[in-house]
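1. The following block contains a protein sequence and its predicted model.
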Amino acid sequence: MTFPISKVTWHPSYRIIPSRFPPIDLFEGVNSNPDDWDLLNELEGETSARLREEAGAIHLVRDDDRRYGPGWTPVMAAFCHFPKTGSRFSDGTFGAYYCALTEATAIAETVYHAERFMGESNEPPMMLQQRVYLSDLSGQLIDLREQDTAQPLLTPDSWAAGQTLGRKAWEEQADGIVYQSVRDPEGECAAVLRPPVLSATRQGRHLGYDWDGQRIRHVYELTVLC
């Protein structure tokens, strides 16, 4: 299947992740020289082993696509720390930065996946703390929106077809994929495959997903009063 390429500009895009992630701040302070990463991967000893763990699968990110400095940790973490079980457009061998055009769509997507995980794990009632990131998105994305032939790629309970497309797109160094949200009928999402597509990443609100043991009943904004 062949799909059109569209210029996509979202100022901003929204991404929601559990507050315990990203587990690293290495990308905030590292020197911007790519040679530093090559040296890091060659070092030996306990300290360098820890740094290699923080850097994750940095070798999968092309040198020209690597980004460092303030604001880049949540972006680079998506490409260096990813579930080996895969996602809609990744077979688990590379990372993708998933985001949405609106915060409401990002909430709908993440609530679904959080409910599924908590239910399968048989977790007791608890508050799940989430962090919102806003990032400006600008790139030439494979466009699945309003494409009848894209429906097999957006099946709610199967990622197989989407992973095949995502793997091909990643190998061809595509910027990413834009598609209609599977959990929000009016929403749009993107799977960004290259860090340079994103910029000006900043932290947004903290949210609380109220898991009652069966479903997420409410979504709260969490604030610090004093």
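-> Noted; the coordinates are in hand.

2. For the rest of this, base every contact and every neighbour count on C-alpha atoms.
-> Will do.

3. Name the residues of the lengthiest strand in the chain that are buried.
-> Looking across the chain with DSSP state E, the single longest strand is strand 126-143. Neighbour-count burial for strand 126-143, counted by 16 or more other C-alpha atoms under 10 Å, picks out 127, 129-143.

4. check contacts around Ala106.
-> 14-16, 99-100 (C-alpha atoms under 8 Å, 6 or more residues apart in numbering).

5. repeat for Trp10
-> Contacts for Trp10 (C-alpha under 8 Å, 6+ apart) come out as 101, 136-138.

6. now, among those, which is nearest to Pro22?
-> Pro22 lies nearest to Asp136 out of the contacts of Trp10, by C-alpha to C-alpha, at 18.8 Å.

7. looking at it, that closest one is touching His11, isn't it?
-> Yes: counting by C-alpha atoms under 8 Å, His11 is a contact partner of Asp136 at 4.7 Å.

8. Just give the nearest non-adjacent residue to Arg167, would you?
-> Ser90 (6.4 Å; C-alpha to C-alpha, 6 or more residues apart in numbering).

9. Comparison target, given below:
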Amino acid sequence: MVINTADIPVNHVVWDRAVRIIRSVFPPIDLFEDIAEPEDWPLLISAEQKTNPRLMETIGNIDLIPAERRVGGLGASYLMAPFTHTSVDRPSRFSDGRLGVLYIASDFETAVHETAHHYAGFMSATNEAPGWVSQFRELLMGVDARLHDIRGDISDFDAALDPNDYTNSQNLAAALRAGDSEGITYPSVRGAGDCVGLFYPDLAHHPVQGRHLAYHWDGTRVDLIRESATGSVFRVVD
């Protein structure tokens, strides 16, 4: 696919109550949560490393985020961690794993469908037994960013929305990053809503924890979602 990024419109995306769902196994990172001024982090990290050599396993590679784009304070871990903990073993639609992307859905159902799909891939690959297998947490946050928009009738970019092959979407994202893009907004290929892939953490704001969720694996797919606080169970319908 020949990528002409000039053909992609840039639109201002403002979502007040967007949704991201993450595994509950990942705890908040104290540095991002407790120290509100990101400019203080390099000195604090340097001092702490002298007595805590495993610090970077928790924080990740903070150098992957430009200093002026870092965020701190309450909830900052939810915005920073996707950019500091990257791996080529965990590529995604808009990254080969070397750089982070913050993926957020426009609504809860879309977030569930996206995460259920990807988690099912993991469960299938590891041949896990059926059952209530993992805990997740819902995050609610705002999005305010000018993003390259591949929603609507832009057939030239259909390849970037391939449900399973991320080659073209990763190439597109690399070209956009080279042109100082802030990120991409696109229609979910799993749910009915839209998603964003943000290239910097400061494009989302005020993340707060919502519901705790449990995912049920039936041996083939994630078929049920349980809200932990109420015990309510919802079926995931393709």
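-> Looks like it came in fine. Everything quoted here is computed from the prediction, not taken from an experiment.

10. re earlier: could you provide the contacts of Trp10 of the first structure in CSV, with additional columns for distance to Phe27 of the first structure?
-> Below are the contacts of Trp10 of the first structure laid out as CSV (distance: C-alpha to C-alpha, whole Å):
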residue, distance to Phe27 of the first structure
Leu101, 25
Asp136, 18
Leu137, 19
Ser138, 21
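
11. ok, those vs Asp210 of the first structure, which is closest?
-> Leu101 (23.6 Å).

12. what helix or strand is the counterpart of Ala106 of the first structure in the second structure on?
-> Under the alignment by TM-score structural alignment, Ala106 of the first structure pairs with Ala111 in the second structure. Assigned by DSSP states H and E, Ala111 of the second structure belongs to helix 108-125.

13. so how many other residues sit close to the residue mapped onto Pro9 of the second structure from the first structure?
-> Taking TM-score structural alignment, the alignment pairs Pro9 of the second structure with Pro4 from the first structure. Applying other C-alpha atoms under 10 Å, we find 11 other residues in the vicinity of Pro4 of the first structure.

14. Disregarding flanking residues, what is the spatial nearest neighbour of Pro4 of the first structure?
-> Asp143 (5.5 Å).

15. Which residue in the second structure aligns with the one you found?
-> So, by TM-score structural alignment, Asp143 of the first structure is matched to Asp149.

16. related to what we said a few turns ago, for the residue nearest to Pro4 of the first structure, give its distance to Ala161 of the first structure.
-> Relative to Ala161 of the first structure, Asp143 of the first structure is positioned 15 Å away (C-alpha to C-alpha, to the nearest Å).

17. Same question for Tyr220 of the first structure.
-> 35 Å.

18. contacting residues for the residue nearest to Arg167 of the first structure?
-> Residues counted as contacts of Ser90 of the first structure (C-alpha under 8 Å, 6+ apart) are 96, 162-164, 166-167.

19. Now for those: which two are most distant?
-> Maximum pairwise distance in those, criterion C-alpha to C-alpha, is 14.0 Å, between Ala96 and Thr164.
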